[in-house]
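J.: Sequence plus predicted model, see below.
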Amino acid sequence: RSDARHASVTFAGGVELHDFYVPAGGDEPDPAINDKFAHKLQFLDEMTAWSSEQSNPKAKRILVGDLNIAPLESDVWSHKQLLKVVSHTPVEVERLQILQDSHDWVDAVRHFVPEPEQLFSWWSYRSRDWRESNRGRRLDHVWVTPALTKGLKSASVFAEARDWIKPSDHAPVVVDIDI
């Protein structure tokens, strides 16, 4: 498929910002019977190949986006209940870890909010009271290359945006970086 799922910009000083949207993957976490899930895994493999080609310990790169994967147990409301749900399956988590390792990406948000603290950026519209049920997932990520780690100042999820009129099911993730 030819997807328009990667936008990038290079700022003065050579800092690159890459924004990705990883396909959601449909409902069934089996690539043999779900083309959407197969596409998601293929896209992650393509991202990893791109990231590996770009790998440079001195590079100043930021990767952001809706990666549609909650990798850690503390990134979902119930690890056990979501192990077979698209966005938290072992195969997705493994592929995301391979991607992260391909360029030594640092999870900028978890740099400030370490495990085991729960952290979510997405809550389903299906819940009448998203705050009370708090059945969230952390699907939105900000990663930096090691060269930018020293510049990390703060990170937060602006969950209050979910209370806006006609909100997104995703809340903005904000990372302050001194570049």
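T.: Cool, got the structure.
J.: Going by C-alpha atoms from here, please, whenever you check contacts or count neighbours.
T.: Fine.
J.: which residues sit against the longest helix seen in the chain?
T.: Criterion DSSP state H: the longest helix present in the chain is helix 35-54. Applying CA atoms under 8 Å, 6 or more residues apart in numbering, the contact partners of helix 35-54 are 22-26, 28-32, 92, 95-96, 98-99, 102-103.
J.: let's see it at 7 Å
T.: 22-26, 29-31, 95, 99, 102-103 (CA atoms under 7 Å, 6 or more residues apart in numbering).
J.: Give me the buried subset of these.
T.: Buried members of the contacts of helix 35-54, counted by 16 or more other CA atoms under 10 Å: 22-26, 29-30, 95, 99, 102-103.
J.: Switch the residues you listed over to TSV; also include secondary structure and distance to residue 65.
T.: Listed next are these as TSV, based on DSSP: H, G, I helix; E, B strand; the rest coil; distance: CA to CA, whole Å:
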residue	secondary structure	distance to residue 65
22	coil	8
23	coil	11
24	coil	12
25	coil	15
26	coil	18
29	coil	21
30	coil	24
95	helix	16
99	helix	14
102	coil	17
103	coil	16
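J.: got another, please set it beside the one above:
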Amino acid sequence: MPLTISTWNINSVRLRIELVAKFLKATRPDVLCLQETKCPDDAFPLKRLARLGYTHVATNGQKGYHGVAIVSRLPFEATDRRCFCEKQDCRHVSVTFGERAGLKDPATVHNFYVPAGGDEPDPLVNPKFAHKLAFLDEMRVSPGLHPQNGARAILVGDLNVAPLEHDVWSHKQMLRVVSHTPIECEKLGAVRSAGGWVDAMRSKVPDSEKLYTWWSYRAADWEASDRGRRLDHVWVSPAIGDRVAAMTVTRAARGWPQPSDHVPVTVKLDI
């Protein structure tokens, strides 16, 4: 069956719930993974989402910072939330879909919000950057992120690293900018390699083509300057690496009123 999954750093789900509604009405994914919800679990806008047909929700939120959620039209069998680097930051939630969702074999969706890392790309003077590198190291060795023996899994989210040359507007100028430094790209690549993950977005767009999901609020005209980065990702396990039927980046969402600086990414899987 086809399974459609979207991921979006929404930068406050309550502030931008009408943008979420607009996207869901237009796209109708089976599953929407949100990051940076900035919302405690007991304040999550469940009723608004239920009216749109998304009645199954798994949240891991906190007031004012971070936060992730998985919103689904399909029921899931189990949920999980993990802490990384011995911190209580809400940066991961996962759900497993099974027979109740119409799947013959189970599939697990991991939703991540990796630390941004601050502005200075030196872990010795910038604790935020040190935290980001440690977080990626912990992801690399996390047993649950090594899908084996035909396990069907999807990992999505704002991973806050643009790893490839054409994931940024200027590879040369971005090498000393947090999100595209060599050490970050190397560590994110190690996470992907350790789990055998397939980059679903780049399976549809060649590495030689520019591909962005984020444009800074600082730009006077984000569209004209087009200084973007691909910070949002969708990976699939080897068992479904050849099942990516389509991929869409909703670039227009960056121009909506009071937008997030990220835009949704949607992948259709034949699983």
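T.: All right, it came through fine. Since we're looking at a predicted model, the values are computed, not measured.
J.: coming back round to it: with respect to residue 15 of the first structure, which of the buried ones among the contacts of helix 35-54 of the first structure is nearest?
T.: residue 103 (15.2 Å; CA to CA).
J.: hey, where'd the strands end up in the first structure?
T.: 6-10, 16-21, 61-66, 106-107, 122-123, 136-137, 140-144, 152-157, 173-177 (DSSP state E).
J.: Can you tell me which of the ones you listed is nearest to residue 74 of the first structure?
T.: strand 136-137 (8.7 Å).
J.: returning to that earlier point: and of the buried ones among the contacts of helix 35-54 of the first structure, the nearest to residue 88 of the first structure?
T.: Looking across those and measuring by CA to CA, the closest to residue 88 of the first structure is residue 29, at 9.6 Å.
J.: need the contact list for the aligned partner of that closest one in the second structure.
T.: Aligned counterpart of residue 29 of the first structure in the second structure: residue 121 (TM-score structural alignment). Neighbour list for residue 121 of the second structure: 129, 176-178 [criterion: CA under 7 Å, 6+ apart].
J.: do that again at 8 Å, thanks
T.: 129, 176-178, 181.
J.: Count the residues that sit near residue 163 of the first structure.
T.: Neighbours of residue 163 of the first structure under the rule other CA atoms under 10 Å: 13.
J.: And the most centrally placed residue in the second structure, how close does it get to residue 8 of the second structure?
T.: By CA atoms, centre = their mean, the mean C-alpha position of the second structure lies nearest to residue 157, the distance being 1.0 Å. Going from residue 157 of the second structure to residue 8 of the second structure by CA to CA, to the nearest Å gives 7 Å.
J.: that older thread, adding distance to residue 9 of the first structure, write the contacts of helix 35-54 of the first structure out as CSV.
T.: As requested, the contacts of helix 35-54 of the first structure are arranged in CSV below (distance: CA to CA, whole Å):
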residue, distance to residue 9 of the first structure
22, 18
23, 21
24, 24
25, 27
26, 30
29, 33
30, 35
31, 33
95, 25
99, 20
102, 21
103, 18
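J.: Residue 58 of the first structure: which of those residues is nearest?
T.: residue 103 (10.9 Å).
J.: one step back: please say which position in the first structure the residue nearest to the centre of the second structure maps to.
T.: Match for residue 157 of the second structure (TM-score structural alignment): residue 65.
J.: How about residue 140 of the second structure?
T.: Checking TM-score structural alignment: residue 140 of the second structure goes with residue 48.
J.: try residue 192 of the second structure
T.: Counting by TM-score structural alignment, the partner of residue 192 of the second structure is residue 100.
J.: residues near its match, how many?
T.: 20.
J.: excluding its backbone neighbours, what's nearest it?
T.: Distance criterion CA to CA, 6 or more residues apart in numbering; nearest residue to residue 100 of the first structure, sequence neighbours excluded, is residue 106 at 7.6 Å.
J.: I'd say that neighbour and residue 144 touch.
T.: Yes. Using CA atoms under 8 Å, residue 106 of the first structure is in contact with residue 144, at 5.2 Å.
J.: So if I had to pick from the two, which one is more boxed in?
T.: Taking neighbours as other CA under 10 Å, residue 106 of the first structure and residue 144 compare with residue 144 leading, 26 against 20.
J.: quick one: contacts for that one?
T.: Residue 144 of the first structure neighbours (CA under 8 Å, 6+ apart): 60-63, 105-108.
J.: mind checking what it lines up with in the second structure?
T.: So residue 144 of the first structure corresponds to residue 236, using TM-score structural alignment.
J.: Quick check: chain neighbours aside, which residue is closest to that match?
T.: residue 154 (4.5 Å).
J.: Then residue 222 of the second structure?
T.: Residue 222 of the second structure's closest residue in space is residue 215 (CA to CA, 6+ apart), at 6.2 Å.
J.: For the equivalent of that neighbour over in the first structure, list the residues it contacts.
T.: In the first structure, residue 215 of the second structure lines up with residue 123, judged by TM-score structural alignment. Residue 123 of the first structure makes contact with 130, 134-137, 169-170, according to CA under 8 Å, 6+ apart.
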